[in-house]
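In: Sequence first, predicted coordinates after that:
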Amino acid sequence: MDELKEINMGLWEGQQIDLIQERYAKEYFEFFNSPHLYQPTGSGETYQELLDRSNVAIDQILSLYQGGNVLIVTHRITLKTILGYYGNKTLEQLANLSDIESTSLSKILIKDDIHSIEMYGDISHHRQGEATQEKPEV
């Protein structure tokens, strides 16, 4: 679903990180540390725009599969934003959540319209015996 694609980075797409940090230092800092203030360069999208579009997809999925189990595969910032939303975090609080590594697993339980984060960014499957990341406070 297009609504679950990664955040549109605008002019940053395809650029090297050190170049972005040099040319867009304020925006780069805000992207990771103050998501509620982040304003993209070029035709990118804000975190609020990402949240709005991803919630459209989640609402569609929930309406189609009420009471069922659903697997959603998406990208790092999109997933972190969705988990923040279902963890009752504001966009400002999003920066305080742990980063999400590639191929990590997260689980949101929704029962009787009450949602909780059951697993957040678990990478224990990467290597035998690796500890899971702690569940964030919600």
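Out: Ah, there it is. Numbers count the residues shown, from 1 in each chain.

In: Could you use CA atoms for every contact and neighbour count after this?
Out: Fine.

In: who touches the longest helix along the chain?
Out: Longest helix in the chain by number of residues (criterion: DSSP state H): helix 47-64. By CA atoms under 8 Å, 6 or more residues apart in numbering, the residues outside helix 47-64 that reach it are 1, 3-4, 7, 35-36, 38, 78, 81-82, 85, 91.

In: Could you pull up the contacting residues of the residue nearest to the spatial centre of the chain?
Out: The centroid of the chain falls nearest to Lys80 when counting by CA atoms, centre = their mean (2.1 Å). By CA under 8 Å, 6+ apart, the contact set of Lys80 is 94, 97, 99-100.

In: check which helix or strand covers it.
Out: For Lys80, the element it lies in under DSSP states H and E is helix 76-86.

In: Okay, angle between that helix and helix 47-64 too, please.
Out: Here helix 76-86 points in a direction 70 degrees away from that of helix 47-64 (axes from the mean of the first three to the mean of the last three CA atoms, to 10 degrees).

In: Sort out which residues of the lengthiest strand in the chain are buried, please.
Out: Counting by DSSP state E, the longest strand found in the chain is strand 114-122. For strand 114-122, the neighbour count (16 or more other CA atoms under 10 Å) marks 117, 119-122 as buried.

In: another structure for you, compare them:
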Amino acid sequence: MKTTIYLIRHGQTEWNVERRMQGRADSPLTLQGVEAAERLAPKIPPVSAVYSSPSGRTMQTARILFGSREVVVCDDRLLEINLGDWEGRLQADLDLEDPEQHPNFWKAPHLFKKEGAETFSDVAGRAAGFLDEISGRHAGQSVAVVSHTTVIRSMLFSVEPRDLSGFWRPPAVYPASISEVVIVDGVSRIVRFGCTAHHEHSHCGAY
């Protein structure tokens, strides 16, 4: 029996371009983000269910990808990492204002700890729990999940473990990219990691 789970990151947002921290706060897709999602839509095989983070940017992406073809089920476990009062802030400003934890977020995520924010371990726990649950619920089916980079990477690393210190090591999970996990007879493996073959400048991470 084969189960396939497509993990899709939302399209590029205005805050991605401005290099602002997003987290649970939201920013709409750019035109480029919309177009990338539109190019991805016909490349996604038929699925039995669609799950999404309830954030505006993921729901906007899910509507572009699936329109009225599928009912989108929101799940809070798919929300991006909670960054507290960093959300909406420019990364350049945080480099100056929090010279310990902001570099830790990107370069030493296993050490990242900020009051009012989640840790990477927190995200890993809820992401892995979600993946295990839907894998069982949709055994033998194909499912799409629209979420955020930290959550998607956490789910992928629950399949093929990686130490948190190397969380951001390539391959990347680009905006409007698709990753694919296949489960056959209880054995999970990553087939695609952050693939953007549908983009103008394509990349498909081997893993």
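Out: Done, it's in. Bear in mind the structure is a predicted one, so any value in this text is a computation, not a measurement.

In: tm score of chain vs chain?
Out: Put the two chains on top of each other and the TM-score (TM-score structural alignment, normalised by the length of structure 1) is 0.87; 133 aligned residues with a CA RMSD of 1.5 Å.

In: ok, back up a step: quick check: the longest helix of structure 1 aligns to which part of structure 2?
Out: The alignment of helix 47-64 of structure 1 onto structure 2 (TM-score structural alignment) covers residues 120-137.

In: how close does that stretch sit to structure 1?
Out: Following the fit onto structure 1, the mean deviation recorded for stretch 120-137 of structure 2 is 1.2 Å by mean CA distance after the TM-score superposition for structure 1.

In: picking that back up, buried residues, the longest helix of structure 1. List them.
Out: Buried residues in helix 47-64 of structure 1, counted by 16+ other CA under 10 Å: 47, 50-51, 53-55.

In: on that earlier part again, so which of the contacts of Lys80 of structure 1 is the closest to Phe31 of structure 1?
Out: Leu94 (10.4 Å; CA to CA).

In: What does the closest one correspond to in structure 2?
Out: Alignment note (TM-score structural alignment): Leu94 of structure 1 maps to Phe167 of structure 2.

In: show me what contacts its match?
Out: Contacts of Phe167 of structure 2 by CA under 8 Å, 6+ apart are 109, 153.

In: re the thing from before, closest to Ala25 of structure 1 among the contacts of helix 47-64 of structure 1?
Out: Taking CA to CA as the measure, Ala25 of structure 1 lies nearest Tyr38 of the contacts of helix 47-64 of structure 1, at 11.5 Å.

In: Correct me if wrong, but the closest one is in a helix.
Out: No: under DSSP: H, G, I helix; E, B strand; the rest coil, Tyr38 of structure 1 falls outside any helix and is assigned coil.

In: what about the counterpart of it in structure 2, how many neighbours?
Out: In structure 2, the residue equivalent to Tyr38 of structure 1 is Phe112, according to TM-score structural alignment. Using other CA atoms under 10 Å, Phe112 of structure 2 has 20 other residues around it.

In: ok so, going back, give me the mean deviation of the longest strand of structure 1 from structure 2.
Out: Looks like 0.9 Å for strand 114-122 of structure 1 (mean CA distance after the TM-score superposition for structure 1).

In: Please tell me how far that strand is from the chain's geometric centre.
Out: Per CA atoms, centre = their mean, to the nearest Å, the displacement of strand 114-122 of structure 1 from the mean C-alpha position of its chain is 13 Å.
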